[in-house]
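Novice: kindly return the folded structure for what I paste below:
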Amino acid sequence: MRRNFFLPLSLLAACLVLLAPGAFCVPIDCAKAATPNEKTICSDPTLIQADARMDTLYNVSLHFVAMGTRGDLQDQQPIWIRQREACGTRKPCIRAAYKKRTAVFEAIIAHAATFGPF
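Specialist: Prediction:
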């Protein structure tokens, strides 16, 4: 039963993301990559993919949390970006940063799929 519910919930989340342009986290624009960290990410397809995945999960997660938690997630994102930037050009560090941050959003979405925001 829960698996059958997850697909409609995911589609609803995607629609909500499209309806709330102010909530978006901006993925790295590789054409404008300025820092060594961003250039390293843009030079590695798996890191670009990790950035896109994290960005998508972040934006979906914002729709499954209460307003206070939403603000906390938004406030934490620039902090996380600074932590990722501190990795410099070390790809294992960057991968670990994405993995850790993505896990936060996956947990939020899994909780919503199980218990619902409704």
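
Novice: rest of the way, CA atoms for contacts and neighbours
Specialist: Will do.

Novice: measure residue 8 to residue 113 for me?
Specialist: Shown here: residue 8 relative to residue 113, a distance of 10 Å by Cα to Cα, to the nearest Å.

Novice: and these two? Which one has more around it.
Specialist: Between residue 8 and residue 113, counted using other Cα atoms under 10 Å, the more crowded position is residue 113 (19 against 12).

Novice: I have a second one here; can you model it like the first so I can compare?
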Amino acid sequence: MSRLFPAVLALATLTFGSYAHAASFPCDKAEAPDEKAICTHLPLNDRDIEMATRFEILKAVLPMGGQGKLRDDQEAWLQERRTCGADVACLTAAYDARLKVLRAVLSEFAKQGPQ
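Specialist: Just a heads-up that it's a prediction; the model follows:
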């Protein structure tokens, strides 16, 4: 796993460098109000890409038990996000809260270093 972490971080760097113009889901297939709002509001779009990238990094580096909790938490968060509908302020707050959690988990994992 110690070799995997630098590769994942490199991928994240490349992804964050080009994420401004695409959501983590296909915008041309967006049907739900929250998805449409994310696709049309660039700051939400950017948050969505950061959230998806951090989620994928954590999914790749966390142990199995941590991966299950991460997925469960993500599903719960997606349900919460859907309740915002097209309300940009609500969506922004939801993303900010989720990103705070994902950033903290990733930061804590990075502090521990390779196992």
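
Novice: what helix or strand does residue 52 of the first structure sit in?
Specialist: Assigned by DSSP states H and E, residue 52 of the first structure belongs to helix 45-61.

Novice: who touches that helix?
Specialist: Contact with helix 45-61 of the first structure is made by 13-14, 16-17, 23-28, 41-42, 94-95, 98, 101-102, 105-106, 108-109, as judged by Cα atoms under 8 Å, 6 or more residues apart in numbering.

Novice: which members of those are positioned in helices?
Specialist: Applying DSSP state H to these, the entries found in helices are 13-14, 16-17, 41-42, 94-95, 98, 101-102, 105-106, 108-109.

Novice: now, which of these sits nearest residue 2 of the first structure?
Specialist: Set against residue 2 of the first structure, the nearest of those by Cα to Cα is residue 109 (13.1 Å).

Novice: that closest one - nearest residue in space that isn't next to it in sequence?
Specialist: Nearest residue to residue 109 of the first structure, sequence neighbours excluded (Cα to Cα, 6 or more residues apart in numbering): residue 61, at 6.0 Å.

Novice: what is the equivalent residue in the second structure for that neighbour?
Specialist: Alignment note (TM-score structural alignment): residue 61 of the first structure maps to residue 58 of the second structure.
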